[in-house]
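S.K.: Sequence and predicted model, in that order:
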Amino acid sequence: MELLSSRVILRPRDPARSLAFYRDTLGLAVYREFPGGTVFFLGQGLLEVSGRGASAPGDALALWLQVRDLARTVEDLRGRGVPVLREPRREPWGLHEAWISDPDGLRLVLVEVPEGHPLRTDLRDPPPS
């Protein structure tokens, strides 16, 4: 299978509330709008908020969102009235993470990749000299 693109699709219980959260509160840039839905940029991915769901997403699903400065991001979101479920901390795997949630309770894991972490390391062999 050859993949050309991908996106996560959310079916919120209250579409207007979720649209306002992702667009206005988080400030995500709009990739595309269509009748009944909006697609947002998520760094190298896309998030579609469309339709209407009947239930909360549950705790088996989370969105992993990498940010440049976790402390600043958390303080900015707190200032916008977003409750912080878990304060920023360094995880055993070396990433700095904090948790918030969207209006339906979907957990958003905010991640800062610190200097020296393997995710920032180019593991390819250096070019021959």
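M.R.: It's in.

S.K.: from here on, contacts and neighbour counts on C-alpha atoms
M.R.: Fine.

S.K.: I figured residue 38 hits residue 48, correct?
M.R.: Yes: counting by CA atoms under 8 Å, residue 38 touches residue 48, with 5.7 Å between them.

S.K.: Spit out the contact partners of residue 57.
M.R.: Taking CA atoms under 8 Å, 6 or more residues apart in numbering as the contact definition, residue 57 lies against 104, 105, 106.

S.K.: one more time with 10 Å
M.R.: Applying CA atoms under 10 Å, 6 or more residues apart in numbering, we find residue 57 in contact with 10, 11, 12, 13, 104, 105, 106, 107.

S.K.: Common neighbours of residue 38 and residue 48, please.
M.R.: 9, 19, 30, 31, 32.

S.K.: Name the residues that touch whichever helix in the chain runs longest?
M.R.: The longest helix of the chain (DSSP state H) is helix 70-79. Here helix 70-79 makes contact (CA under 10 Å, 6+ apart) with 25-27, 67, 80-84, 87-89, 96-100, 110-113.

S.K.: take the one below as the second:
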Amino acid sequence: MKLTMKYIILYVNDFEKTMSFYKDILGLQIKMQQDTYVEFDTGVTTLSINTRKSVKEEIGLDVPELTSSTQTFEIAFVVEDVSATIEKLREQGVPIIKEPATKPWGQTVAYVADPDGHFIEICTLVE
């Protein structure tokens, strides 16, 4: 069996705030939008958001309300200059979770959070 990652969907509470974060602050282009479901163009794998309410009502998945900020995964974006990107995000009020650091394998990595507290890794390409 061969699996190919097509998209990741983040379930969010505040649709407008989260949409603005990914579109206006991170600068992602919208590929498609249907009500509260949005797909952003991020290359091979699409990043999508949808409200928890919509997922419950339209799809029937039992998605719990966000009662605490608990992360069990992260998404990552590759950039050329992690420090410059982090500074730009800091100026826009984005919470910086971890400052840029160079890992033993040579990759520079930093972490920020989106409006729902999802971890976002900002990193250089590992070759």
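M.R.: On my side now, so go ahead. On a predicted model such as this, the values are computed, not experimentally measured, just so you know.

S.K.: Superposing both, give me the TM-score.
M.R.: The TM-score (TM-score structural alignment, normalised by the length of the second structure) is 0.80; 115 aligned residues with a CA RMSD of 1.9 Å.

S.K.: just to revisit the earlier point, which of the contacts of helix 70-79 of the first structure count as buried?
M.R.: Taking 16 or more other CA atoms under 10 Å as the criterion, what is buried in the contacts of helix 70-79 of the first structure is 67, 82, 88-89, 96-100, 110-113.

S.K.: Let me have those residues in a markdown table, extended by secondary structure and distance to residue 3 of the first structure.
M.R.: Output for these, formatted as a markdown table (DSSP: H, G, I helix; E, B strand; the rest coil; distance: CA to CA, whole Å):
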| residue | secondary structure | distance to residue 3 of the first structure |
| --- | --- | --- |
| 67 | coil | 25 |
| 82 | coil | 35 |
| 88 | strand | 34 |
| 89 | strand | 34 |
| 96 | strand | 30 |
| 97 | strand | 29 |
| 98 | strand | 30 |
| 99 | strand | 30 |
| 100 | strand | 30 |
| 110 | strand | 26 |
| 111 | strand | 25 |
| 112 | strand | 27 |
| 113 | coil | 26 |
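
S.K.: Farthest-apart pair in those, please.
M.R.: By the measure CA to CA, 82 and 113 form the most distant pair in those, at 22.1 Å.

S.K.: any idea how far residue 8 of the second structure is from the residue located most distally from the centre of the second structure?
M.R.: Most distant from the centre of the second structure: residue 1, at 28.0 Å, with distances by CA atoms, centre = their mean. Distance, residue 1 of the second structure to residue 8 of the second structure, using CA to CA, to the nearest Å: 20 Å.

S.K.: in the first structure, what residues pair with stretch 82-97 of the second structure?
M.R.: Taking TM-score structural alignment as the measure, the first structure aligns residues 70-85 with stretch 82-97 of the second structure.

S.K.: if we can go back for a sec, of the shared contacts of residue 38 and residue 48 of the first structure, which is the most crowded?
M.R.: Neighbour counts for these (other CA atoms under 10 Å) peak at residue 19, which has 20 neighbours.

S.K.: Just say helix, strand or coil for it.
M.R.: The local conformation at residue 19 of the first structure, judged by DSSP: H, G, I helix; E, B strand; the rest coil, is helix.

S.K.: That one: what's it in contact with?
M.R.: Taking CA under 10 Å, 6+ apart, we find residue 19 of the first structure in contact with 12, 25, 37, 38, 39, 40, 48, 49, 50, 103.

S.K.: re the thing from before, after superposition, how close is the longest helix of the first structure to the second structure?
M.R.: On superposition with the second structure, the mean distance recorded for helix 70-79 of the first structure (mean CA distance after the TM-score superposition for the first structure) is 1.2 Å.

S.K.: Please point out which parts of that helix sit buried.
M.R.: 70, 71, 73, 74, 77.

S.K.: swap in stretch 30-41 of the first structure?
M.R.: Those would be 30, 37, 38, 39, 40, for stretch 30-41 of the first structure by 16+ other CA under 10 Å.
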